[in-house]
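curious how this folds, go ahead:
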Amino acid sequence: MELKNAVAVVTGANRGLGRHLAAQLMERGATVYAAARRPETVDLPGVTPLRLDVTDEESIRAAARTASDATLLVNNAGISTGAPLIAGSPSEVRLEMDTNFFGPLAVTRAFAPVVESNGGGAVLNVLSVLSWLHPAGLGSYAAAKAAAWALTDAAREELAPRGIAVSGLYVGYMDTDMAAGIPTGQKVDPAEVAAQALSGIEAGLPEILADETTRYVKRSLATSPNAA
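Sure, this is the predicted structure:
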């Protein structure tokens, strides 16, 4: 997909990776709707702030009506509660699924007709190495991202006849607020991840593996669960 003159909607664009994606999309010549639950927190010059809460169906429908010229959807908004699946709070587990799986699903369902009506385009889902690697301590996050991986693959097949390509971005820890407690040496630069993601969209890649940890885990999928 050519990003110059594309019209992009980026969820969670007020900080972290989403802000980098929005900024770099503009640098590549796209028009950008920077979506956030609180659009007043969007401080990136040149974008159009857009209210969108991925857990609120009415706000999603309203955003799709506003961004009716969209040709690219970036499902970036996400949450990590750190809840394990068995011992964790059921409300936190449910929040992770609502935000990281049902949210992107609802946004994609709302924007697919928009993108199709504008001649087709693309969807990028921001996923995680934990789509494939499932540590107990981050069980709810991993489960939600694994579900979002399945969503990405199924949506790719379903939307292809409608002229919409679907890509998944897979990455480990990034230097963002979500990974604030992780040592710096274990985190990658979100600006570099954003650049890889956008180049992957332009190249039509179905999977974008943004760091060596993710590439290693992907290679290990055919081995036993303990091998990764």
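
when you work out contacts or count neighbours from here on, use the C-alpha atoms and nothing else.
Noted.

would you mind measuring from the closest residue to residue 11 other than its chain neighbours to residue 77?
Spatially, and ignoring its direct neighbours in sequence, residue 11 is nearest to residue 35 (4.6 Å; Cα to Cα, 6 or more residues apart in numbering). Shown here: residue 35 relative to residue 77, a distance of 9 Å by Cα to Cα, to the nearest Å.

give me the more crowded residue out of these two.
residue 35 (31 against 26; other Cα atoms under 10 Å).

enumerate every residue touching that one.
9, 10, 11, 12, 13, 14, 49, 50, 51, 52 (Cα atoms under 8 Å, 6 or more residues apart in numbering).

before we move on, the earlier item: tell me how far the one helix or strand the residue nearest to residue 11 maps to is from the chain's mean position?
For residue 35, the host element (DSSP states H and E) is strand 31-36. Computed by Cα atoms, centre = their mean, to the nearest Å, the chain-centroid distance of strand 31-36 equals 14 Å.

with stretch 159-172 instead?
11 Å.

flag every buried residue along that stretch.
Within stretch 159-172, the residues that count as buried by 16 or more other Cα atoms under 10 Å are 159, 162, 163, 164, 165, 166, 167, 168, 169, 170, 171, 172.

show me where this structure has strands.
For the chain, strands defined by DSSP state E occupy the ranges 7-11, 31-36, 48-51, 72-75, 121-126, 164-170, 207-209.

helices or strands up against the third one?
Going back to what we said before, that points to strand 48-51. The elements that strand 48-51 packs onto, with contact taken as 3 or more Cα pairs under 8 Å, 6 or more residues apart in numbering; DSSP states H and E, are strand 31-36, helix 57-66.

what comes into contact with it?
Here strand 48-51 has contacts from 32, 33, 34, 35, 36, 37, 38, 39, 40, 42, 59, 63, using Cα under 8 Å, 6+ apart.

go ahead and confirm residue 124 touches residue 167.
Yes. Assessed by Cα atoms under 8 Å, residue 124 is found in contact with residue 167 at 4.8 Å.

want to put them side by side, so please do this one too:
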Amino acid sequence: MKLNGSVVLVTGANRGMGRHFAAQALERGAAKVYAAARNPESVDLPGVEPLRLDITDPASAAAAAAAASDVTVLINNAGVATFANLVTGDPALIRQEFETNFFGTLNMVRAFAPALGANGGGAILNILSVLSWRSPGLGHAYAAAKAASWSLTNGVRLELAAQGTRVTGLHVGGVDTDMLAGIEALKADPADIARAGLDGIESGALEVLADKVTADFKPLLSADPSVIYPELV
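From the prediction side, this is the model:
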């Protein structure tokens, strides 16, 4: 799958990592890049085609798919972090995490799968997290939603294989965007993460570990939980 000549749609493309995905897709020769956002007027990247989209609304996703029926690459970047915990957190915030990070991604996959199939198969990139594999000690709703999104990615990869659609999961640690503003943590450059994701699409990778944090943690998945959560020992 080459991005040169492709038609790319990026969700949450008005800022942060999504803006880097859109800009780099253009640099790699994409014939068209749809920059999707709830407020398309906030998209300020030259060369893209702004597109109104609320991924939590299936009707909005369907309207976007009708307007962008030529898409060959779908990048599910849009997400939210409320930092809500599961036991004591606001249930509305927990539901918001799942409505955006899980059901929003699913809405997009379901809406665009027919177009991708009709256009030769194409590719989907889902932005996941190292927190798909480990709860961090705070904001467990986000980790739960990203774990569900990891399983979603594995499931739709199997379901779409017959139509030739390659589904890639991009796992990242902390990224220096507005989502983590004010949070003290090791943060990767969003441009580097976008580059790793686009490289994964072009190489046909099923999974991309975009930084050292995720690469170091992935081998621990087979370990006893006491290794993954030493604070409980």
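
quick one: the lengthiest helix in the second structure to strand 166-171, angle?
In terms of residue count, the longest helix belonging to the second structure (DSSP state H) is helix 140-160. Put simply, helix 140-160 of the second structure runs at 160 degrees to strand 166-171, going by axes from the mean of the first three to the mean of the last three Cα atoms, to 10 degrees.

got the angle for helix 140-160 of the second structure vs strand 123-127?
Computed by the same axes, to 10 degrees, the angle separating helix 140-160 of the second structure from strand 123-127 equals 170 degrees.

report the buried residues of helix 140-160 of the second structure.
Buried residues in helix 140-160 of the second structure, counted by 16+ other Cα under 10 Å: 140-150, 152-154, 156-157, 160.

what do we get in the second structure for residue 71 of the first structure?
Using TM-score structural alignment, the partner of residue 71 of the first structure in the second structure is residue 72.

that match and residue 44 of the second structure, how far apart?
Taking Cα to Cα, one finds residue 72 of the second structure at 23 Å from residue 44 of the second structure.

so what sits against both of residue 124 and residue 167 of the first structure?
Common neighbours of residue 124 of the first structure and residue 167 (Cα under 8 Å, 6+ apart) are residue 201.

need the residues touching each of residue 35 and residue 77 of the first structure.
11, 12, 13.

residue 119 of the first structure: which of these is nearest?
residue 11 (21.4 Å; Cα to Cα).

residues touching the closest one, list them.
Neighbours of residue 11 of the first structure in contact, by Cα under 8 Å, 6+ apart: 18, 34, 35, 36, 52, 74, 75, 76, 77.

before we move on, what about residue 173 of the second structure?
Shown in contact with residue 173 of the second structure (Cα under 8 Å, 6+ apart): 129, 130, 131, 187, 188, 210, 211, 213, 214.

skip the chain neighbours and tell me the closest residue to it.
residue 130 (5.4 Å).

ok, residue 64 of the second structure next?
Closest to residue 64 of the second structure by Cα to Cα, 6+ apart is residue 53, at 6.5 Å.

how about that neighbour, what does it touch?
Contact analysis of residue 53 of the second structure by Cα under 8 Å, 6+ apart lists 11, 36, 37, 38, 39, 60, 61, 64.

coming back round to it: from the contacts of residue 35 of the first structure, which single one is nearest residue 104 of the first structure?
residue 11 (9.2 Å).

residue 187 of the second structure: neighbour count?
16.

now it: how far from residue 205 of the second structure?
24 Å.

got a list of what residue 83 of the second structure touches?
Residues in contact with residue 83 of the second structure (Cα under 8 Å, 6+ apart) are 138, 139, 140, 141, 142.

quick revisit: mind listing what the residue nearest to the match of residue 71 of the first structure when sequence neighbours are not counted touches?
Nearest residue to residue 72 of the second structure in three dimensions, chain neighbours excluded: residue 122, at 4.7 Å (Cα to Cα, 6+ apart). For residue 122 of the second structure, the contacting residues are 1, 72, 73, 116, 164, 165, 166, by Cα under 8 Å, 6+ apart.

that older thread, as TSV, the contacts of residue 11 of the first structure with distance to residue 101 of the first structure would be great.
Below are those laid out as TSV (distance: Cα to Cα, whole Å):
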residue	distance to residue 101 of the first structure
18	17
34	20
35	17
36	17
52	16
74	14
75	10
76	11
77	10
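
any chance of the contacts of residue 83 of the second structure in TSV, with distance to residue 222 of the second structure too?
Shown next, in TSV, are these (distance: Cα to Cα, whole Å):
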residue	distance to residue 222 of the second structure
138	23
139	24
140	21
141	23
142	22
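
picking up where we left off before, which among the contacts of residue 53 of the second structure count as buried?
Among the contacts of residue 53 of the second structure, the ones that count as buried by 16+ other Cα under 10 Å are 11, 36, 37, 38, 60, 61, 64.

nearest to residue 193 of the second structure among those?
Proximity to residue 193 of the second structure was ranked across those by Cα to Cα; first place goes to residue 11, at 15.4 Å.

fine, thanks again, bye for now.
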